[in-house]
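Q: Pasted the sequence and its predicted model underneath.
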Amino acid sequence: MKNLKNSLAIGLSLTLLLFVQGFAHAQTTIEEFAAKWENSKQFTLEVVDKMPDDLMNYKPHESAMSFAEQIIHLSSAAAGISQRFLNGAAPSFDIGAKPSNKAEMKAFVTACFDYAKATVGALSAEQLAESVEIFGSTGTRRQVVGLIDDHTTHHRGAAIAYIRANGIEPPRFRGM
């Protein structure tokens, strides 16, 4: 019985160690982020394309953001967070813009995503490891990059739900 407990404890310890090591190395490189972010941009543009013009202001509840607001928010947040917390230069476009049609929205999405990608791509390994205060918390710039990606996915997912709520088949997800 004692050997079984020792073996179990060793096995559990090794599993935990491997998990922690795998997690520590799970961070993506800038090149991997850039490829994933480009895919995210293209997917977001496909989501915008799927929603008919007359449903851009659709929202499932009065307290919810509209479809257009979801897309504008996820885009402007990516650019704004990049500028403020990732040493971004002043963008060449208005982060606070409110596109009024699909063509303007797609141009805005493209500008915001490209700006975030360029800003992240300009960071050195040392800068990515630096801690910054962000929204009442502290994290590394690398974690801020993950936050931008997660935030984008969250709001794009809501926009996809709006498409489905209107009986429209959303674009097929592709992770890479």
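A: Arrived safely. Just so it is clear, the structure is predicted and the values come from calculations on it, not from any experiment.
Q: Please make it C-alpha for all contacts and neighbour counts, starting now.
A: Noted.
Q: ok, now which ones touch Arg164?
A: Pro170 (C-alpha atoms under 8 Å, 6 or more residues apart in numbering).
Q: List the buried residues of the helix or strand where it lies.
A: Taking DSSP states H and E as the definition, Arg164 sits inside helix 141-165. If you call a residue buried by 16 or more other C-alpha atoms under 10 Å, then helix 141-165 has these buried ones: 141-145, 148-149, 151-152, 155-156, 158-163.
Q: Next: stretch 103-114.
A: Under 16+ other C-alpha under 10 Å, the buried positions of stretch 103-114 are 105-106, 108-114.
Q: Distance of the residue minimising distance to the centre of the chain relative to Thr28?
A: The chain has Asp149 as the residue nearest its centroid, 1.8 Å off, counting by C-alpha atoms, centre = their mean. Applying C-alpha to C-alpha, to the nearest Å, the value for Asp149 to Thr28 is 12 Å.
Q: next one: Thr119
A: In terms of C-alpha to C-alpha, Thr119 sits 16 Å off from Thr28.
Q: ok, second structure coming up, stack it against the first:
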Amino acid sequence: MKKIYLLLFLTSYTAMSQQITPKSAFLEKWNNSKTYLLEMADAMPEEKYAFAPTEREMDFKNQLLHICGNMLWLSTTYFSDEDFDRKKLADNAPNTKNEIIEFLKKSFDEVSTRVTEVSEESLTTKVDFFAGPKSKLQILNLLQDHVTHHRGQLIVYLNLNEIKPPKYVGW
């Protein structure tokens, strides 16, 4: 009987360890984060995209564009062979609510594609980062952290405009 339990445990453990990896966990969370942020972007009326709680904070629109810029910078720089062109990004920034929502979708998808294409093993590779050497896994954490940080600000923006934020789906 003990052998059967051991066999079941090992089989289950092996199946789980093959399914749950840092990369797959990130991609699942990333997709949920995309869904949640898109719902927030959609909830804010376009005429409120210029809203900022104070003069020293970015408005709603520029928070979203900043999130996209960071996503594209980190994913291009650390998960591709391409050079990131900040000026090109700024020169082609979308303006309308619909354009910004499409840009958000494309930015999230671009990160997903790049992360999907890297090997699990490469996530331990150390890269030069302005705050000191980081592993690519740490860069994935930074990607998610940055989105979460600014998304939290956007929740406040919605609440200050008496707009109920969407239900959290970031699990």
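A: Structure received. For clarity, every value in this text was computed on a predicted model and none was experimentally measured.
Q: rewinding a little: equivalent range in structure 2 for the helix holding Arg164 of structure 1?
A: Using TM-score structural alignment, the residues of structure 2 aligned to helix 141-165 of structure 1 are 136-160.
Q: how far apart are the matching stretch and its match in structure 1?
A: Following superposition, stretch 136-160 of structure 2 is found to deviate from structure 1 by 0.5 Å on average (mean C-alpha distance after the TM-score superposition for structure 1).
Q: Against Ala43 of structure 2, how distant is Phe79 of structure 2?
A: Distance from Phe79 of structure 2 to Ala43 of structure 2, by C-alpha to C-alpha: 32 Å.
Q: for Leu6 of structure 2, same thing?
A: Distance, Leu6 of structure 2 to Ala43 of structure 2, by C-alpha to C-alpha: 51 Å.
Q: related to what we said a few turns ago, between Phe79 and Ala43 of structure 2, who's got more neighbours?
A: Phe79 (21 against 14; other C-alpha atoms under 10 Å).
Q: so that one sits right up against Thr116, yeah?
A: No: Phe79 of structure 2 is not in contact with Thr116 according to C-alpha atoms under 8 Å; the separation is 9.6 Å.
Q: so where do the strands sit in structure 2?
A: 126-127, 134-135 (DSSP state E).
Q: Which one of these lies nearest to Thr14 of structure 2?
A: Nearest of the strands of structure 2 to Thr14 of structure 2, taken as C-alpha to C-alpha: strand 134-135 at 26.0 Å.
Q: contacting residues around that closest one?
A: 123-128.
Q: at 6 Å instead, please
A: 124-127 (C-alpha atoms under 6 Å, 6 or more residues apart in numbering).
Q: between these, which is closest to Leu27 of structure 2?
A: Nearest member of the contacts of strand 134-135 of structure 2 to Leu27 of structure 2, counting by C-alpha to C-alpha, is Thr124, at 16.8 Å.
Q: which position in structure 1 aligns with the closest one?
A: Aligned counterpart of Thr124 of structure 2 in structure 1: Ala129 (TM-score structural alignment).
Q: Contact partners for that match?
A: Thr140.
Q: can you rerun that using 7 Å?
A: 140-142 (C-alpha atoms under 7 Å, 6 or more residues apart in numbering).
Q: Equivalent analysis for Cys112 of structure 1, please.
A: 75-76, 78-79.
Q: Filter those residues down to the buried ones, ChimeraX style.
A: In ChimeraX syntax, the buried subset of those is picked out as below (16+ other C-alpha under 10 Å):
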select :75,76,78,79
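Q: Including distance to Ala68 of structure 1, could the contacts of Cys112 of structure 1 go into CSV?
A: CSV is the format used below for the contacts of Cys112 of structure 1 (distance: C-alpha to C-alpha, whole Å):
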residue, distance to Ala68 of structure 1
Ser75, 11
Ser76, 12
Ala78, 16
Ala79, 17
